[in-house]
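A.B. asks: Need coordinates for the below:
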Amino acid sequence: MYYAEFSKKFETISGITITPFKKNSKEIDWSGVQENVEFLINKGVKVIVPCGNTSEFYSLTIEEAKEEIKRVVEYVNGRATVLAGIGYSVDTAIEMGNYAKEVGADSIMIHMPIHPYITNEGAFDYFQTIIEAIDLPSVIYFKDHHLSDDILFKLAPLEKLVAVKYAVNDLPRFASIVQSVSNEYHIAWICGTAEKWAPFFHHAGAVGFTSGLVNLYPEKSFQMLKALQSNNQEETWKVWREVVPFENLRAKYNNGNNVVVIKEAMEQIGLNAGITRQPVSKLKENDREELRSILNSWGLTQLSVK
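C.D. replies: Got it, this is the predicted structure:
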């Protein structure tokens, strides 16, 4: 019953934290991490996700990632659900997941394995092994469109699997797997590609969505969530039109802008986002101007976010 009930926690926005890096040393600015977690909680975010892709997970050392999980748990202090990102090799993911449990994280999000030679059978075994080895509710981050959804179908009966963050923008495919998996398994289906795709995924069976925008404009993210949950079509598409230019800017260069747009926007309105680490590069000047125009159209200023 615990795991079945836990899945309901994801019927909301999952706020992916950013990791501020200091300008000269590129070390993690822990005070900045704390400021941003506090911002999210004060704005009503109920699921906090350290070590997600927007957190620049793959730019962190294993020790840094573990430290980020530990500190975010401390900063949240029971005020929200902490969903800790883990990944890399099976043994490393298990080590990170058990550490997350040890320091008080509520659940784990297992990143899609990054490997040049991955098969459906191998991915299934990867996720199953990690889920079974860690005594926490587990969420799968599913984003490789080359892999079959049969993986999710076969993993669904695992009691500790409570949600799937689905990040393949193929709506018929998503609807098919949602319809194929029995409700008895209590899987919360999450749109893993943010506000631009949230309305489409919602109508195909998603109960929540992930967000990077929530780090700087949570009011707009919650406006969309409320509209979706109340089936207010007019409001949903009004918000959608307002956020699409921002999300399109993040999607440029094969999603290369994904993190840096969030960080640059936060810096422009006075929040502490820091710089990015390699291989994420600085925002190009023309993109910076476009971003400034979007923020102005939203009326976001240094005063508006305080």
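A.B. asks: Every contact and neighbour count from this point should use C-alpha atoms.
C.D. replies: Will do.
A.B. asks: which helix of this structure spans the most residues?
C.D. replies: helix 233-250 (DSSP state H).
A.B. asks: Touching that one from outside, list them.
C.D. replies: 195-196, 199, 220, 223-224, 227-228, 256-262, 287, 291, 294 (C-alpha atoms under 8 Å, 6 or more residues apart in numbering).
A.B. asks: out of those residues, which are buried?
C.D. replies: 195-196, 199, 220, 224, 227-228, 256-262, 291, 294 (16 or more other C-alpha atoms under 10 Å).
A.B. asks: From those residues, which land in helices?
C.D. replies: Per DSSP H, the buried ones among the contacts of helix 233-250 map to helices at 195-196, 199, 220, 224, 227-228, 258-262, 291, 294.
A.B. asks: F209 should be in a strand, yeah?
C.D. replies: Yes. Residue state for F209 (DSSP: H, G, I helix; E, B strand; the rest coil) corresponds to a strand.
A.B. asks: In contact with it, which residues?
C.D. replies: 12-14, 190-195, 198.
A.B. asks: do that again at 10 Å, thanks
C.D. replies: 10-15, 165-166, 189-195, 197-199, 201-202, 221, 225 (C-alpha atoms under 10 Å, 6 or more residues apart in numbering).
A.B. asks: Please identify which pair of the buried ones among the contacts of helix 233-250 lies farthest apart.
C.D. replies: For the buried ones among the contacts of helix 233-250, the farthest-apart pair by C-alpha to C-alpha is A227 and G256; their separation is 29.6 Å.
A.B. asks: which residues does R173 contact?
C.D. replies: So, once contact is read as C-alpha under 10 Å, 6+ apart, R173 ends up touching 145, 148-149, 204.
A.B. asks: does it count as helix, strand or coil?
C.D. replies: Under three-state DSSP, R173 falls in the helix class.
A.B. asks: repeat for L147
C.D. replies: Criterion first, three-state DSSP; result for L147: coil.
A.B. asks: List the contacts of it.
C.D. replies: So L147 contacts 118-121, 123-124 (C-alpha under 10 Å, 6+ apart).
A.B. asks: run this one through as well so I can compare:
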Amino acid sequence: MSTSKVPSGILGFPVTPFTQRGKVDVHALEANVEFLVRSGLSAVFVCCGSGEFQSLSLEECMDIIDTAVGATKGRVPVYVGVGGNLSMALRQLHAAEAAGVDGCLIFPPYLIHGEQEGLYEYVKTIASSSDLNTIIYQRDSAIFTVETVQRLAEIPQVVGLKDGHGNMELNIELVQTLGDRLAWCNGMPFAEVTMPAYAAVGFRTYSSAISNYIPHISRMFFTALENQDREQLHALYQVALMPINQIRKLRKGYAVSLIKAGMEIMGLPTGSMVRPPLVPVEPAHYHMLERVLESVLQAFPVP
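C.D. replies: Sure thing, here's the model as predicted:
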């Protein structure tokens, strides 16, 4: 297990670009991963929510993993999303480990809301099946009690917890109980919006959707947060974060498709195609995002 590879800071979750025929566009993915690495993100997480984890075949996942590992060239760690179907998760995990990834993010089990003992066994089975660093993903059908996380923390491969649930009382209890044993990551939708609250309880890293197309805003935000620069934070919220978040909330699935729209507007090679049940950004909303990004770049030019 490579404990030195535990990610910190701003985490990159690249989308999966598709060609017009609906195939994975590995060339566009390679360019996008390179963009994230050059922008200073701390790690790259592929085949996750932003990457349309739910619609990828094992073969497609392996093409994506191989592309990401090749593009990063060891400059930042590469993590892969696994989960849902347990047997498929294990197949993907072992193939990803052989391909040279640094760790995995365990997604909730598909559809089932299990008891704590079942959730424990689910994560334990995946985490203990390889030597990879493992991050627990708390959201939807996988909400862990403090006691369950304590048990999971006894597994050496488990190095972190990503929270996409938003129960701050539970988060405080987790951090106060386990301290630095785990790395704590804010995985809420549009994590910049809630990051000040998460930082206050001990979370030091977050997954950033907008870093796919305006990573300099993510960096400015994170720096202002660390420096407690309230004036800068307010300006970023007013000009960038809240306007983009308002568009994101207009349709279900925009958490993914709006990223692709933003990348397209910024001239990055991804295209707007998403796989069902996701839908592309509607033209009116696309133009709204164009206007917001124009204002963002006027107020905060790319350095």
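A.B. asks: Okay, buried residues for stretch 87-105 of structure 2 please.
C.D. replies: Those buried within stretch 87-105 of structure 2 under the rule 16+ other C-alpha under 10 Å are 89-90, 92-93, 95-97, 100-105.
A.B. asks: Output the residues you listed in JSON lines; the columns should cover distance to V82 of structure 2 and secondary structure.
C.D. replies: Formatted as JSON lines, those follow (distance: C-alpha to C-alpha, whole Å; DSSP: H, G, I helix; E, B strand; the rest coil):
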{"residue": "A89", "distance to V82 of structure 2": "5", "secondary structure": "helix"}
{"residue": "L90", "distance to V82 of structure 2": "8", "secondary structure": "helix"}
{"residue": "Q92", "distance to V82 of structure 2": "7", "secondary structure": "helix"}
{"residue": "L93", "distance to V82 of structure 2": "7", "secondary structure": "helix"}
{"residue": "A95", "distance to V82 of structure 2": "11", "secondary structure": "helix"}
{"residue": "A96", "distance to V82 of structure 2": "10", "secondary structure": "helix"}
{"residue": "E97", "distance to V82 of structure 2": "12", "secondary structure": "helix"}
{"residue": "G100", "distance to V82 of structure 2": "15", "secondary structure": "coil"}
{"residue": "V101", "distance to V82 of structure 2": "12", "secondary structure": "coil"}
{"residue": "D102", "distance to V82 of structure 2": "13", "secondary structure": "coil"}
{"residue": "G103", "distance to V82 of structure 2": "10", "secondary structure": "strand"}
{"residue": "C104", "distance to V82 of structure 2": "7", "secondary structure": "strand"}
{"residue": "L105", "distance to V82 of structure 2": "6", "secondary structure": "strand"}
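A.B. asks: Just the closest of those to V80 of structure 2, please.
C.D. replies: Out of the buried residues of stretch 87-105 of structure 2, the member with the shortest distance to V80 of structure 2 (by C-alpha to C-alpha) is C104, at 4.7 Å.
A.B. asks: Tell me the residue in structure 1 aligned with the closest one.
C.D. replies: Under the alignment (TM-score structural alignment), C104 of structure 2 maps onto I108 of structure 1.
A.B. asks: Which secondary structure element is home to the closest residue to its match other than its chain neighbours?
C.D. replies: Distance criterion C-alpha to C-alpha, 6 or more residues apart in numbering; nearest residue to I108 of structure 1, sequence neighbours excluded, is A84 at 4.6 Å. Secondary-structure element containing A84 of structure 1, defined by DSSP states H and E: strand 81-86.
A.B. asks: Could you look up the SS state of L158 of structure 1?
C.D. replies: Taking three-state DSSP, the label given to L158 of structure 1 is coil.
A.B. asks: Could you pull up the residues touching it?
C.D. replies: So L158 of structure 1 contacts 128, 131-132, 138, 185 (C-alpha under 10 Å, 6+ apart).
A.B. asks: Map R291 of structure 2 across to structure 1 for me.
C.D. replies: Checking TM-score structural alignment: R291 of structure 2 goes with S293.
A.B. asks: quick one: that match and E74 of structure 1, what's the gap?
C.D. replies: 37 Å (C-alpha to C-alpha, to the nearest Å).
A.B. asks: Equivalent analysis for D149 of structure 1, please.
C.D. replies: Counting by C-alpha to C-alpha - D149 of structure 1 and E74 of structure 1 are separated by 36 Å.
A.B. asks: Likewise for A204 of structure 1?
C.D. replies: Distance from A204 of structure 1 to E74 of structure 1, by C-alpha to C-alpha: 36 Å.
A.B. asks: Also G205 of structure 1?
C.D. replies: 33 Å.
A.B. asks: Which one's more surrounded, those two?
C.D. replies: G205 (19 against 14; other C-alpha atoms under 10 Å).
A.B. asks: Surely that one is within a helix?
C.D. replies: No. Under the criterion used here (three-state DSSP), G205 of structure 1 is coil, not part of a helix.
A.B. asks: G78 of structure 1 matches what in structure 2?
C.D. replies: G78 of structure 1 maps onto G74 in structure 2, by TM-score structural alignment.
A.B. asks: which SS state does its match fall under?
C.D. replies: From three-state DSSP, the assignment for G74 of structure 2 is coil.
A.B. asks: That one: neighbour count?
C.D. replies: Considering only other C-alpha under 10 Å, G74 of structure 2 is surrounded by 13 other residues.
A.B. asks: Please apply the same query to the one 5 residues further on.
C.D. replies: The number of residues packed near Y79 of structure 2 is 31, by other C-alpha under 10 Å.
A.B. asks: Tell me who's in contact with it.
C.D. replies: Counted by C-alpha under 10 Å, 6+ apart, Y79 of structure 2 has contacts 5-7, 13, 43-48, 65, 68-69, 96-97, 100-105, 132-135.
A.B. asks: where does I48 of structure 1 fall, helix, sheet strand or coil?
C.D. replies: Strictly by three-state DSSP, I48 of structure 1 counts as strand.
A.B. asks: any idea how far the aligned partner of it in structure 2 is from F35 of structure 2?
C.D. replies: Counting by TM-score structural alignment, I48 of structure 1 corresponds to V44 in structure 2. Plainly put, V44 of structure 2 is 11 Å away from F35 of structure 2 if you go by C-alpha to C-alpha.
A.B. asks: from what I can see E27 of structure 1 touches V33, true?
C.D. replies: No. Using C-alpha atoms under 10 Å, E27 of structure 1 makes no contact with V33, being 11.8 Å away.
A.B. asks: Quick check: closest non-adjacent residue to Q157 of structure 2.
C.D. replies: N133 (5.0 Å).
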